[in-house]
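[1] Any chance you could fold what I've pasted below:
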Amino acid sequence: MTNKQRIDLIERFIREHKYADLHTLAERFSISLSTVRRALDQLAGRGVLRRHHGGASLIETDELAREYDFIARDERQADEKHVIARTIAEQVQPGMTVILDSGTSTYAVARLLVSKRLQVITNSLPIAGLFSEIGSLETIVTGGGIHNRLGALVGPLCEKSLEEIHADLAILGGAGITEAGVWNHNALIVAVQRKMLVAAERTIFALDSSKFGRKALSLTAPFEPRFTIVTDKSPATPISRAIQSAGAKFLVAE
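    Sure, this is the predicted structure:
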């Protein structure tokens, strides 16, 4: 087992049980106490947990997310989202300016960015709340009206604020992906995402395999060379061919 795999397993265990002591983790994963301590230190540095004498507990940072029914949606395809989020987070370098949209897949990425030195621009109230609690980065929240169910800022004020910024990278979600491009359900969200695409040098879409072949209300964008699609499985041939023909890339997270 690699160190990365070991840390992922420990993180998953603590997320499930909320607390774990050193001896339990050492016995569970057949590792030494010193190895457990190093793993917990790394997870604490990422804002996942809080270290205690003899163990660690999960940092509960999702109160605002729960208020917007965000957690229930976040738990769908949870394992796939975590793998995708980890792959995307590895591509985010310190010092970057990053746009994060309001989807649950993007929220999964945000959890892995809390310890990085970044400037983040978001229209997501749950993401802003997450970073205000434990983040070490600079967070800028767009203007706009609140979409109550999603906890997302949308509308003309949000779109206008995005027209006035520039970012190195945008990280967006979506409801579906076909040969035509990436789709989403809500026209207000799509309008905001299109402004984010214009504001960023390049864009990464976090799309788990349940989205393959699915259309929604609006086409967010056709594929472009500056797009990268990160998924948990290779898409069907027509979709992968369309991505490659447009000069875009797709990565299969592992």
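[2] switch to C-alpha atoms for all contacts and neighbour counts from now on
    OK.
[3] Give me the distance between residue 159 and residue 125.
    Separation of residue 159 from residue 125 (Cα to Cα, to the nearest Å): 16 Å.
[4] And for residue 15?
    22 Å.
[5] Mind checking which of those two has more residues around it?
    residue 125 (21 against 17; other Cα atoms under 10 Å).
[6] What sits closest to that one if chain neighbours are left out?
    residue 151 (5.4 Å; Cα to Cα, 6 or more residues apart in numbering).
[7] How many residues are close by that neighbour?
    Neighbour count of residue 151, defined by other Cα under 10 Å: 23.
[8] ok, it - contacts?
    By Cα atoms under 8 Å, 6 or more residues apart in numbering, residue 151 lies in contact with 65, 68, 70, 102, 124, 125, 126.
[9] Ranking by neighbours, what's the top pick from these?
    In terms of neighbours by other Cα under 10 Å, the contacts of residue 151 top out with residue 126 at 28 neighbours.
[10] Verify the stated contact: residue 37 with residue 22.
    Yes - using Cα atoms under 8 Å, residue 37 is in contact with residue 22, at 7.3 Å.
[11] this one next, for a side-by-side:
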Amino acid sequence: MLAQQRQAAIVDRVRLTGGIRVSDLAGEFGVSDMTIRRDLDLLAERGLLAKVHGGATVAETGSTDEPGFAAKSARQLSEKAAIAARAAHLVLPGMAVALSAGTTTAALAHRLVDTAGLTVVTNSIPVAEIFHRAGRPDQTVVLTGGIRTPSDALVGPVAVGAIRTLHLDLVFLGVHGMSLRAGYTTPNLMEAETNRALIAAAERLVVLADHTKWGTVGISSMAELGAAHTVVTDEGLPEPTRATIREHVTELVVVA
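    Okay, here's the model as predicted:
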């Protein structure tokens, strides 16, 4: 297979699945990892995909671009797992917590299914399904209802109305992006409103964001950078950026 044919096939695969690993592509096409990485470099330069650690995903084109849950699930898997593992230590038995929509919060849900006496409020269909499959009888799960987004969040006035009546210990917020100027952002206007309601309902805001989220700006801000009590991220975040975040939040947790 010629290089151009292989690269065209890679683009088709990424668009079909939302994301792909270097190792999978190398095995499929019978070439080295280095060859695939060079292909991804070229395709990323042409704007046909976005390179991420260990693979590639669909290119995001603007502040309103909203990848689906499956596409986001292929990104930064090890980082999200480490962030979720650390964030789970903040939850104690008997707490009432909220988990916003997102793949990192879904990873956290897997870590919390064995926590006794937990009450979980979520606007995420995948998060609710994780707790439902676990079937722990001493846990209560509240799914807000609302209009479904491409990222499997439930948003809009029904969700906001349900959340505004609640009082929670913690909210774990997954974000599309974060920056000093825009704070924590999302590409979906209704999701921003729903997440603002979650933030207002909780005593503490914990933001879960891998290093690729810094500098990404969605169309709508959910909260300013300093609104978070804790930000949990990974060691890929550069030290100058860590210093900036520490100036604004109470606690920055960086996981390996």
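[12] Residue 21 of structure 1 matches what in structure 2?
    Taking TM-score structural alignment, residue 21 of structure 1 has no aligned residue in structure 2.
[13] go on, the one 10 residues further on?
    Taking TM-score structural alignment, residue 31 of structure 1 has no aligned residue in structure 2.
[14] From residue 27 of structure 1, how far out is residue 98 of structure 1?
    For residue 98 of structure 1, the distance to residue 27 of structure 1 equals 40 Å [Cα to Cα].
[15] er, residue 33 of structure 1 actually
    9 Å.
[16] who has more neighbours, these two?
    Using other Cα under 10 Å, the more surrounded residue of residue 33 of structure 1 and residue 27 is residue 33, with 16 against 11.
[17] correct me, but that one touches residue 22?
    Yes - counting by Cα under 8 Å, residue 33 of structure 1 does reach residue 22; the two are 6.4 Å apart.
[18] Give me the mean distance between the host helix or strand of residue 133 of structure 2 and structure 1.
    Assigned by DSSP states H and E, residue 133 of structure 2 falls within helix 125-134. For helix 125-134 of structure 2, the mean deviation from structure 1 after alignment is 1.1 Å (mean Cα distance after the TM-score superposition for structure 1).
[19] Can you give me the stretch of structure 1 that the helix or strand following that helix aligns onto?
    Later in the chain than helix 125-134 of structure 2, the nearest helix or strand by DSSP H and E is strand 140-143. Aligned by TM-score structural alignment, strand 140-143 of structure 2 falls on residues 138-141 of structure 1.
[20] Now do that stretch: everything it contacts.
    117, 118, 119, 120, 121, 122, 123, 124, 128, 131, 132.
[21] what's the neighbour count on residue 85 of structure 1?
    So residue 85 of structure 1, with other Cα under 10 Å, has 25 neighbours.
[22] so it sits in a helix?
    Yes - using DSSP: H, G, I helix; E, B strand; the rest coil, the secondary structure at residue 85 of structure 1 is a helix.
[23] quick one: it and residue 113 touch, right?
    No - contact criterion Cα under 8 Å: residue 85 of structure 1 and residue 113 do not qualify, at 9.7 Å.
[24] Need the overlap of contacts for the two.
    Overlap of the contact sets of residue 85 of structure 1 and residue 113 (by Cα under 8 Å, 6+ apart) is empty.
[25] biggest helix in structure 2, by residue count?
    In structure 2, assigned by DSSP state H, the helix with the most residues is helix 3-17.
[26] Which of the residues in it are classified as buried?
    Buried positions in helix 3-17 of structure 2, judged by neighbour count with 16 or more other Cα atoms under 10 Å: 7, 10, 11, 13, 14, 15.
[27] by contact count, what packs against it?
    strand 19-21, helix 33-45, strand 55-57 (3 or more Cα pairs under 8 Å, 6 or more residues apart in numbering; DSSP states H and E).
[28] Buried deepest among these, which one?
    Mean neighbours per residue, mean count of other Cα atoms under 10 Å, is largest over the helices and strands packed on helix 3-17 of structure 2 for strand 55-57, with a mean of 24.
[29] helix or strand right after it?
    helix 69-73.
[30] So which bits of that following helix are buried?
    For helix 69-73 of structure 2, the neighbour count (16+ other Cα under 10 Å) marks 69, 71, 72, 73 as buried.
[31] How about stretch 93-101 of structure 1?
    For stretch 93-101 of structure 1, burial by neighbour count (16+ other Cα under 10 Å) applies to 97, 98, 99, 100, 101.
[32] Any chance you could list what contacts it?
    Taking Cα under 8 Å, 6+ apart as the rule, stretch 93-101 of structure 1 contacts 106, 110, 116-124, 166-173, 193, 196, 200.
[33] The counterpart of residue 177 of structure 2 in structure 1: what's it in contact with?
    In structure 1, residue 177 of structure 2 lines up with residue 176, judged by TM-score structural alignment. Applying Cα under 8 Å, 6+ apart to residue 176 of structure 1 gives the contacts 182, 183, 184, 207, 211, 212, 213, 214, 215, 216.
[34] from those residues, which would you call buried?
    Burial by neighbour count, 16+ other Cα under 10 Å: within the contacts of residue 176 of structure 1 this picks out 182, 183, 184, 207, 211, 212, 213, 215, 216.
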